[in-house]
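*Asks:* Predicted structure and sequence below. I'll ask about it afterward.
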Amino acid sequence: MKKRTVLITGSTSGIGLAIAKAFAQQGHNLIFNGLEPDGRQIAEAVANEHQIEYVFDPANMLHPKALRTLVRQGEQRWGTIDVLINNAGIQHVAPIADFPEEKWEAIIGINLTAPFHLTKAVWPAMKNQHFGRIINIASAHGLVASEFKSAYVAAKHGLIGLTKTAALEGATCGITANAICPGYVRTPLVDRQIADQAVAHRISESDVIEKVILAKQALKQFVPPESIAALCLFLASDAAATLTGAALPIDGGWSAQ
């Protein structure tokens, strides 16, 4: 794969950082996005380790203007963004009757609306060069549902729908769009869920992992973030030119049940 310019949201921790490191190892230009001040330092460290060109932008996923600026930075520096990876996401767990409305708005905004704005922003340049890769980090919860996660499940189902629509519209202009649907990955987001579930169920965190978190995953182990990163590398490559509109589970067998 020739050198690409890659924008990854939420790329200074968890899954996003693993993806960024994988592309950095291959020498690609990276646009990092995350929270300051740690995010800027993490981006700099990754870029220095692999001697790549990079930009860091702390754009808030809830602010469309900031997202357009994020894209414009990459285009001004390198001419275009070749690969967009919508990874940033948040979660909240509560019954529908008690689900805070502000949490619903934030989850839909960050997990679904932000990918729409970013896809729209990168589209003209991708179309003009007749090449683009849009990779959306959805979830097993984009394919199946679980209790108490109404906003997250709705957002991830919607993200897969957005992916399919982008794939159809991009088919005539060299743009592919695919969604990756991970099961549980051991990230700071999941660590917080484990702690919250332990309190809610009054059980140990190890019991939460075994009896709650991994109960639906046939392999009974967390998905390595490096596996998701490797799949992103493939989807960004020329070898994946005819793979589009797919929702690819990497969930330890969860959605096979």
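*Replies:* Arrived safely, thanks for sending.
*Asks:* CA atoms for contacts and neighbours, from now on please.
*Replies:* Fine.
*Asks:* quick one, what contacts the closest residue to Gly89 other than its chain neighbours?
*Replies:* Once flanking residues are discounted, Gly89 sits nearest to Asn111: 5.0 Å by C-alpha to C-alpha, 6 or more residues apart in numbering. When contacts are counted by C-alpha atoms under 8 Å, 6 or more residues apart in numbering, Asn111 is found next to 88-90, 152, 155-156, 159.
*Asks:* Can you point out the buried residues in stretch 144-155?
*Replies:* The neighbour-count check on stretch 144-155 (16 or more other C-alpha atoms under 10 Å) flags 148-155 as buried.
*Asks:* who touches it?
*Replies:* With contacts defined as C-alpha under 8 Å, 6+ apart, stretch 144-155 is touched by 90-96, 104, 107-108, 111-112, 141-142, 255.
*Asks:* The strand or helix carrying Lys65 packs against which elements?
*Replies:* Using DSSP states H and E, Lys65 sits within helix 64-78. Other elements packing on helix 64-78 under the criterion 3 or more C-alpha pairs under 8 Å, 6 or more residues apart in numbering; DSSP states H and E are strand 5-8, strand 54-57, helix 114-129.
*Asks:* take the one below as the second:
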Amino acid sequence: MKGLEGKRAIVTGGGGGLGTAICKRLAEAGVIVGVFDLNKEAAEKVASEIGGSASAYAVDISDQAAVIAGVQAFENDHGPADILVNNAGWDKVGNFLDTDKDLWEKIVGINLWGPLHMTHAVGQGMAARGGGKIITIASDAARVGSSGEGVYSACKGGMVSFSKTLARELARKNVNVNVVCPGPSDTPILNDFVGEGEMGQKIYEGLKRAIPFKRLGQPEDFGGIVAFLASEEADYITGQVISVSGGLTMAG
């Protein structure tokens, strides 16, 4: 990808499966990566696997003060962030009417407030410098809904709308804002969704049959599109929502 060598990126949820794949893909392209994760050990493990071009930061993205401190620490260590990947996410599956406000607040804190905090902290510097790439990992649940993930879907849908608005606001500052929506993928959230045992296996196999490529997404399937959107190849792309779902969702 053109224009990634020497750039500086922050990836939230960088210690998880999808985040790890994104961090490694960016590092392969020559990007200096800040691995942000609530789990310090997981972030450090990823940074260690990448090597000298990555650093780990323990950050609770639902806490705005922690985000500001984390971004400042990264930029003190490596310089201003050129790329932000809002990847961190969390959910607990359950029918909406069976859930309570405490759960809603946790889901909203991570999936909505978290990327808002990160984007506000990093985006100000990008706008002032006249350039940057913001990429948010949402979900196809934002586009088509997903039973048992009502609040999570609302948060992801909110980030789609927010990103389109921000793309308009920051276009004259040469800051590109785009969204990647994974379809069903082999992640802890999906495993919680399908459950265990025979019924869980039936749901798992049913999902695979519904996907034209006949398999679930793997973390490695998403690093390429993120690297592309972060690169100079995507300088004329902003405000877009791209599904990576093996063809399961083909919404216009």
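*Replies:* Received, thanks. Here the structure is a predicted model, which is why all the values come from computation and not from measurement.
*Asks:* TM-score them against each other, please.
*Replies:* TM-score for the superposed chains, counting by TM-score structural alignment, normalised by the length of structure 2: 0.92, backed by 248 aligned residues with a C-alpha RMSD of 1.7 Å.
*Asks:* Over in structure 2, see which of the contacts of Asn111 of structure 1 survive.
*Replies:* Of these, the contacts whose aligned counterparts also meet in structure 2 (both residues aligned by TM-score structural alignment, their matches' C-alpha atoms under 8 Å) are 88-90, 152, 155-156.
*Asks:* Please work out how many residues are found near the counterpart of Thr80 of structure 1 in structure 2.
*Replies:* In structure 2, the residue matched to Thr80 of structure 1 (TM-score structural alignment) is Pro80. By the criterion of other C-alpha atoms under 10 Å, Pro80 of structure 2 has 19 neighbours.
*Asks:* right, and Pro80 of structure 2 touches Gln124 too?
*Replies:* No. With contact taken as C-alpha atoms under 8 Å, Pro80 of structure 2 and Gln124 are classed as non-touching, separated by 10.8 Å.
*Asks:* for Ala177 of structure 1, helix, strand, or coil?
*Replies:* Using DSSP: H, G, I helix; E, B strand; the rest coil as the criterion, the local structure at Ala177 of structure 1 reads strand.
*Asks:* Distance of it relative to Gly253 of structure 1?
*Replies:* In this view, Ala177 of structure 1 and Gly253 of structure 1 are 23 Å apart by C-alpha to C-alpha, to the nearest Å.
*Asks:* So which of those two has more stuff around it?
*Replies:* It is Ala177, of Ala177 of structure 1 and Gly253, that has more neighbours when counted by other C-alpha under 10 Å, with 31 against 15.
*Asks:* Ala215 of structure 1 versus the more buried one, what's the distance?
*Replies:* Ala177 of structure 1 sits 30 Å away from Ala215 of structure 1, taking C-alpha to C-alpha as the criterion.
*Asks:* which residues does Asn86 of structure 1 contact?
*Replies:* 8-9, 115, 134-137.
*Asks:* And Ser139 of structure 1, by the same measure?
*Replies:* Shown in contact with Ser139 of structure 1 (C-alpha under 8 Å, 6+ apart): 156, 180-183, 249.
*Asks:* follow-up on the earlier one: could you single out the most deeply buried of the helices and strands packed on helix 64-78 of structure 1?
*Replies:* Among the helices and strands packed on helix 64-78 of structure 1, ranked by average contacts under mean count of other C-alpha atoms under 10 Å, first place goes to strand 5-8 (a mean of 25).
*Asks:* Superposed on structure 2, what's the mean shift for that one?
*Replies:* Superposed on structure 2, strand 5-8 of structure 1 shows a mean distance to its aligned partners of 0.4 Å (mean C-alpha distance after the TM-score superposition for structure 1).
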